[in-house]
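**Student:** Here is a sequence with its predicted model. Questions after.
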Amino acid sequence: MEVRPSWRGLAGIGTAVLICLPMQHTKDPLPPPSPPPTPDVRVEVKGEISLPPLLAGTFIATVKTWNTTAADERIGHERAAGLLLDAGVRRKSTGGCTDRRRPYCTSLEAIRYGTLMRTIDLRRDSGCPVTVTGGTETGHADGRYSHGNGYKVDLAHNRCLDAYITGVYRYWRTRADGAALYRAAPSDAGADIWADEPTHWDVLFR
């Protein structure tokens, strides 16, 4: 006897197979994990901060970054020259030398740390070119607050620096050699003194 398949029966079997297949549910992908919170890092800066020459003088400093309690310490020429270079302060010597024993040299040997850092502060506060032409070398007038004792520096004249000094500081009096003297408060005997000499500013940083 020939058996012929029934299409109705096959359809029923197919339906049963489809019903028996497990249903696959599409789940929404899980969101990516949140990044860990960024810690609040605070850095306290103490001591010296040396700026690259290209950055120095491009802003007005409002915070002193050096240890003022060490102002009276004496430092060597190499360290002093490096700090000036980092801050964009130039040095110039008539004889092209640094020997403290020769008056035509420009030496920073045994200069006061405070004198050096105040010179750097001037560069940053004024935004003007600053060139040191005299330091602790011999040939300057003697005295307690003298070049030789590390309290004074000579700074070359330029239009920007001249305008800054005469604008910020007040005329005090004229020195015996004819140099006009400026300082922040004429009545303050302990104030810094800026003497306007023909080729440079003779500056006393106390």
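**Tutor:** Looks like it arrived, so ask away. Residues are numbered from 1 along each chain as shown.

**Student:** okay, CA-based contacts and neighbour counts for the rest of this
**Tutor:** OK.

**Student:** Roughly how far does residue 201 sit from residue 132?
**Tutor:** Look at residue 201 and residue 132: by CA to CA, to the nearest Å, they are 10 Å apart.

**Student:** any residues in contact with both of these two?
**Tutor:** Shared contacts of residue 201 and residue 132 (CA atoms under 8 Å, 6 or more residues apart in numbering): 154-156.

**Student:** most neighbours, which of the residues you listed?
**Tutor:** residue 155 (26 neighbours; other CA atoms under 10 Å).

**Student:** Please identify the helix or strand for that residue.
**Tutor:** strand 152-156 (DSSP states H and E).

**Student:** Check residue 83 too.
**Tutor:** helix 77-86.

**Student:** And the next helix or strand past that helix?
**Tutor:** Criterion used, DSSP H and E; the element after helix 77-86 is strand 90-91.

**Student:** Packing partners of that next one?
**Tutor:** strand 131-134 (3 or more CA pairs under 8 Å, 6 or more residues apart in numbering; DSSP states H and E).

**Student:** excluding its backbone neighbours, what's nearest residue 139?
**Tutor:** residue 103 (4.9 Å; CA to CA, 6 or more residues apart in numbering).

**Student:** another one to put next to it:
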Amino acid sequence: MTHSHLEVFLKRATRWSSVLLAVSTAGVVAVAGPADAAPAKYTHSQAKALLDKAGIRVSSSGNCSNVNNPRCTSLQGINRTTVSGLIRFKRISKCSNITVTGGTERGVHAKGPYGHEAGYKIDISRTPCVTGFVNKNFKRAGQRKDGTRLFRSMNKNVYADERSRNHWDILYYNGSA
């Protein structure tokens, strides 16, 4: 690869969220694109500021945000796409009263690579507006073993209607609603 070709490649590569590029005197050795990169994360205060600005409330039964306290609602380490997905959901649903009741806190949620602790999931209060919008606009996607009804958005994110816990458990694979 010539020097000018490498410059063009690097300019294009800066558009990716994370790029690992190993270069030797022989040229490009390895390139890893965004599919190989870990998801970008927010601190609790960064995520909360964005949600506040969007008019989304964060509530905690323990009135705290400590990720290690199961009574707290923490957003520490939440994926940026999870936050942007929820903000987009609020915009398209036109639901004015959205409240986060569960985030990345440890010891409360089921574990897994796409779970709460990994930053992919968020819980919001179950309101008539949210429930009505999901039921009307998202496709029914079966149910979990515990009987929780699942809905899939057009962007493949999963909304679980946890009626017994009075909230929606939302899995954001991407930053769309």
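**Tutor:** Looks like it came in fine. Fair warning: this is a prediction, and the values are worked out from it, not measured in the lab.

**Student:** What ranges does structure 2 have for its helices?
**Tutor:** 3-13, 44-53, 80-93, 128-137 (DSSP state H).

**Student:** and among these, the most buried is which?
**Tutor:** Burial of those is given as mean neighbour count (mean count of other CA atoms under 10 Å); helix 80-93 ranks first at a mean of 20.

**Student:** against structure 1, where does that one fall?
**Tutor:** The aligned range for helix 80-93 of structure 2 in structure 1 is 113-126, by TM-score structural alignment.

**Student:** Give me the neighbour count for the counterpart of residue 102 of structure 1 in structure 2.
**Tutor:** When structure 2 is aligned by TM-score structural alignment, residue 102 of structure 1 is paired with residue 69. Using other CA under 10 Å, residue 69 of structure 2 has 15 other residues around it.

**Student:** same question, the one 3 residues further on
**Tutor:** Residue 72 of structure 2 has 23 neighbouring residues, counting by other CA under 10 Å.

**Student:** In contact with it, which residues?
**Tutor:** Here residue 72 of structure 2 is in contact with 60-66, 105 (CA under 8 Å, 6+ apart).

**Student:** Take the residues you listed and write them to JSON lines, including neighbour count and distance to residue 135 of structure 2.
**Tutor:** Listed next are the contacts of residue 72 of structure 2 as JSON lines, based on neighbours: other CA atoms under 10 Å; distance: CA to CA, whole Å:
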{"residue": "60", "neighbour count": "16", "distance to residue 135 of structure 2": "27"}
{"residue": "61", "neighbour count": "11", "distance to residue 135 of structure 2": "28"}
{"residue": "62", "neighbour count": "12", "distance to residue 135 of structure 2": "31"}
{"residue": "63", "neighbour count": "11", "distance to residue 135 of structure 2": "31"}
{"residue": "64", "neighbour count": "14", "distance to residue 135 of structure 2": "32"}
{"residue": "65", "neighbour count": "22", "distance to residue 135 of structure 2": "31"}
{"residue": "66", "neighbour count": "18", "distance to residue 135 of structure 2": "33"}
{"residue": "105", "neighbour count": "25", "distance to residue 135 of structure 2": "28"}
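
**Student:** which of those residues does structure 1 keep?
**Tutor:** Contacts conserved in structure 1 for the contacts of residue 72 of structure 2, using both residues aligned by TM-score structural alignment, their matches' CA atoms under 8 Å: 60-66, 105.
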